[in-house]
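Peer 1: A predicted structure for the sequence below; I have some questions about it.
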Amino acid sequence: MLYTQLGRSGLSVSTLCLGTMNFGPHTDEADAFKIMDQAHEAGLNFFDTANGYGGNDRRGWTEEIIGRWIAQGGGRRERTVLATKVYANMTDWPNDSKLSALNIRRSLDASLKRLQTDYIDLYQFHHVDRDTPWDEIWQAIDVAVQQGKILYAGSSNFAGWHIAAAQEAAARRPVTGLVSEQSIYSLLERSVEREVIPAAEHYGLGLLPWSPLHGGLLGGVLQKQNDGVRRIEGRAAEALATHHDAIAAFESFAADLGHAPGDVALAWLIHQPAVTAPIIGPRTSAQLEAGLRAVNLSLDADALATLDKIFPGPKTAPEDYAW
């Protein structure tokens, strides 16, 4: 396993992050335990979750599973850089969602209890809160840091100007502010290159891409269809129809390289200078093994250029839309 720093922080994390959203709804507890142990055996030390994971009827379920895994001991907590998130509607009652100081305090304590730990390494804002001022948010985070309940703060699904607003408010206090941004990013979804990545690089945030295989469309979907392994329906079928030619060219190029399409897609992300660690969300141990292969897959300049031709991304703003 390779390791890197999380943004401008001193925190060392694996270049892949284990996403846990499937734990509970799609992966039972026993298999989730096996996947987390397997991740540690492979040297993967960075785990990501959220207080809302588990489904609408069982929010918090995923954190509870991770907590019971941690409670087994054996250095599981000590060897894990643990990231979770706050924002989700945990109940229908007022103040049980978003980023008010009250909800941050209550949600953090609830996550700590579910996770059976006394601190969170990376506490992330799952969505921007347009109703709560940054001074209030940072005050709540300051208190949590002073209490030893969190070490670092991060964002998720922010626009570039949201990152700027957060960091400028943090600088006025002054506090560390955000050290990471978690965004949707893949060969098929490169819009963050326009403004989010430039903002993250300017302020020293590490980028944590989610949906790196774009819902499986970059994981060899055409070959799987031909083999009768996977059936595509709904929005995925519409996306596949829209990008069919590019995906076909991509799968052909991956075959020429001698690698699985999913490995190439993950490796491309790891090669991007702003990226700290793509988030993979395996349902099974086999899927985790597949994701781990990408860590040591090297793509040369010609391969990266070919992928840019197949899936062209935007320019940095404002050149993307102005002179």
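Peer 2: All right, it came through fine. These numbers were taken from a predicted model, which means no experiment stands behind them.
Peer 1: please make it C-alpha for all contacts and neighbour counts, starting now.
Peer 2: Fine.
Peer 1: and the nearest residue to Ala159 once chain neighbours are set aside, how close does it get to Ala39?
Peer 2: Leaving aside its sequence neighbours, Ala159 sits nearest to Val196 (Cα to Cα, 6 or more residues apart in numbering; 5.8 Å). As judged by Cα to Cα, to the nearest Å, Val196 and Ala39 stand 29 Å apart.
Peer 1: next, the buried residues of stretch 148-163.
Peer 2: 149-160, 162-163 (16 or more other Cα atoms under 10 Å).
Peer 1: mind checking which of these are in strands?
Peer 2: 150-156 (DSSP state E).
Peer 1: which residues touch stretch 34-44?
Peer 2: Contacts with stretch 34-44, where a contact means Cα atoms under 8 Å, 6 or more residues apart in numbering, come from 1, 13-18, 45, 79, 284-285, 288, 292.
Peer 1: can we see that at 7 Å?
Peer 2: 1, 14, 16, 284-285 (Cα atoms under 7 Å, 6 or more residues apart in numbering).
Peer 1: and those, which of them are buried?
Peer 2: Buried among the contacts of stretch 34-44 (16+ other Cα under 10 Å): 14, 16, 284-285.
Peer 1: which ones among these are found in helices?
Peer 2: Under the assignment DSSP state H, these contribute Ser285 to helices.
Peer 1: put this next to the previous one:
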Amino acid sequence: MEYTQLGRTGLVVSRLGLGTMNFGSHTSESDSHAMMDRALDLGINFFDTADIYGRKSGPGGTEALIGRWLGRGGGRRDKVVLATKVYGKISDWPNDRGLSARHIVRACDASLRRLGTDWIDVYQMHHVDRSTPWAEIWEAMGVLVTQGKVRYVGSCNFAGWHLSTAQAAAHERSLFGLVSEQCHYNLLTRYVELEVIPAASALGLGVLPWSPLHGGLLSGVLRRQAANATVRSTSDRVASDFERRSTAIAKYEDLCAELGQEPSAVALAWLLARPGVTAPLVGPRTMAQLNMSTQALSVEFDDTVLDRLDELFPPVGKGGPAPEAWAW
């Protein structure tokens, strides 16, 4: 496994992160525990979850599942850089959502109980809250850091200007501010190259791409269809993308075969080579998928292959950061 520092911090994280959204929903608890053990064996130390994952087993189901795994001891908690999130709707009551100081503090305490730990390494805002002032958000986050319940604060799904505004508000309070941004980024979804990644890099934030395989569309979906295997990537969330980009996906799978690499490994390796990216978050449902992801660490591209990938999955506009992506 390769390691790097998370943004401008001294915190060391693996170049691949373990996303746990499937744990407790599409993957059984025993299989999830086995995969977390395997992740540690592979050297993956960054585990990402959220308080709204695993709802099938009750509020915070995935966090509770992870907590039971951590409770088995063996140094698990000390080895893991544990990240979770706050923002999502926990109940139908109006204050059980968003980023009010009340909700942030209550949600953090609830996550700590479910996870069975005294601290969260990276506490991430799952979405920007346009109705809550930054002064209030940072007041709550500052209290949690002072209490030792949170080590670092991160964001998810922010725009570039949200990152800048958040950092300016944090600095006004002499706080360290955000250390990471978790964003939707893969070969099929490259909008963050315009402003989010340049902003994150300028502000010293690590970039953690989620859905690096775009719901499975970049993992060999056509090959599995031909073999009559179950294809989860044709679910409603990505069905329209599959229909619209099927020709490019077919050519992508041909390119991967030409390279002698698995499509999922190529997609992850492409992200690992992108400027500013710290660690793509793989979200395996099976042990085989987890093991496959590490192949990306040994994949290298020359300029010819990178150009072919850009032809198949063009960047937004003329490519690169704004405003050059669309202006002179």
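Peer 2: Alright, I've got the coordinates. None of these values were measured; they are calculated from a predicted model.
Peer 1: one step back: Val196 and Ala39 of structure 1: which has the busier surroundings?
Peer 2: Neighbours per residue (other Cα atoms under 10 Å) separate Val196 of structure 1 from Ala39, with Val196 holding more: 24 against 21.
Peer 1: which residues in the stretch 101-250 of structure 1 form strands?
Peer 2: 120-125, 150-156, 178-184, 206-210 (DSSP state E, counting those that start in this stretch).
Peer 1: what residue in structure 1 is paired with Asp307 of structure 2?
Peer 2: Aligning on TM-score structural alignment places Asp307 of structure 2 opposite Ala305 in structure 1.
Peer 1: measure how buried that match is and give me the count.
Peer 2: When neighbours are counted by other Cα under 10 Å, Ala305 of structure 1 comes out with 13.
Peer 1: next up, the contacts around the nearest residue to Arg8 of structure 2 once chain neighbours are set aside.
Peer 2: Nearest non-adjacent residue to Arg8 of structure 2, counting by Cα to Cα, 6+ apart: Gly204, 4.9 Å away. Contacts for Gly204 of structure 2 (Cα under 7 Å, 6+ apart) come out as 7-8, 179.
Peer 1: try 10 Å
Peer 2: Contact analysis of Gly204 of structure 2 by Cα atoms under 10 Å, 6 or more residues apart in numbering lists 6-9, 178-180, 198, 276.
Peer 1: by neighbours, which of those wins?
Peer 2: Of the contacts of Gly204 of structure 2, with other Cα under 10 Å as the count, Ser180 tops at 28 neighbours.
Peer 1: touching, that residue and Ser155? I think so.
Peer 2: Yes - with contact defined as Cα atoms under 10 Å, Ser180 of structure 2 reaches Ser155; the gap is 6.2 Å.
Peer 1: quick check: neighbours shared by those two?
Peer 2: In contact with both Ser180 of structure 2 and Ser155: 122-124, 163, 205, 207-208, using Cα under 10 Å, 6+ apart.
Peer 1: just the closest of those residues to Glu258 of structure 2, please.
Peer 2: Leu208 (28.8 Å; Cα to Cα).
Peer 1: surely that closest one meets Pro280?
Peer 2: Yes - using Cα under 10 Å, Leu208 of structure 2 is in contact with Pro280, at 5.4 Å.
Peer 1: any common contacting residues for the two?
Peer 2: Shared contacts of Leu208 of structure 2 and Pro280, counting by Cα under 10 Å, 6+ apart, come down to 15-17, 182-185, 271.
Peer 1: the match of Asp307 of structure 2 belongs to a strand?
Peer 2: No - secondary structure of Ala305 of structure 1 (DSSP: H, G, I helix; E, B strand; the rest coil): helix, not part of a strand.
Peer 1: contact partners for it?
Peer 2: Ala305 of structure 1 neighbours (Cα under 10 Å, 6+ apart): 299, 311-312.
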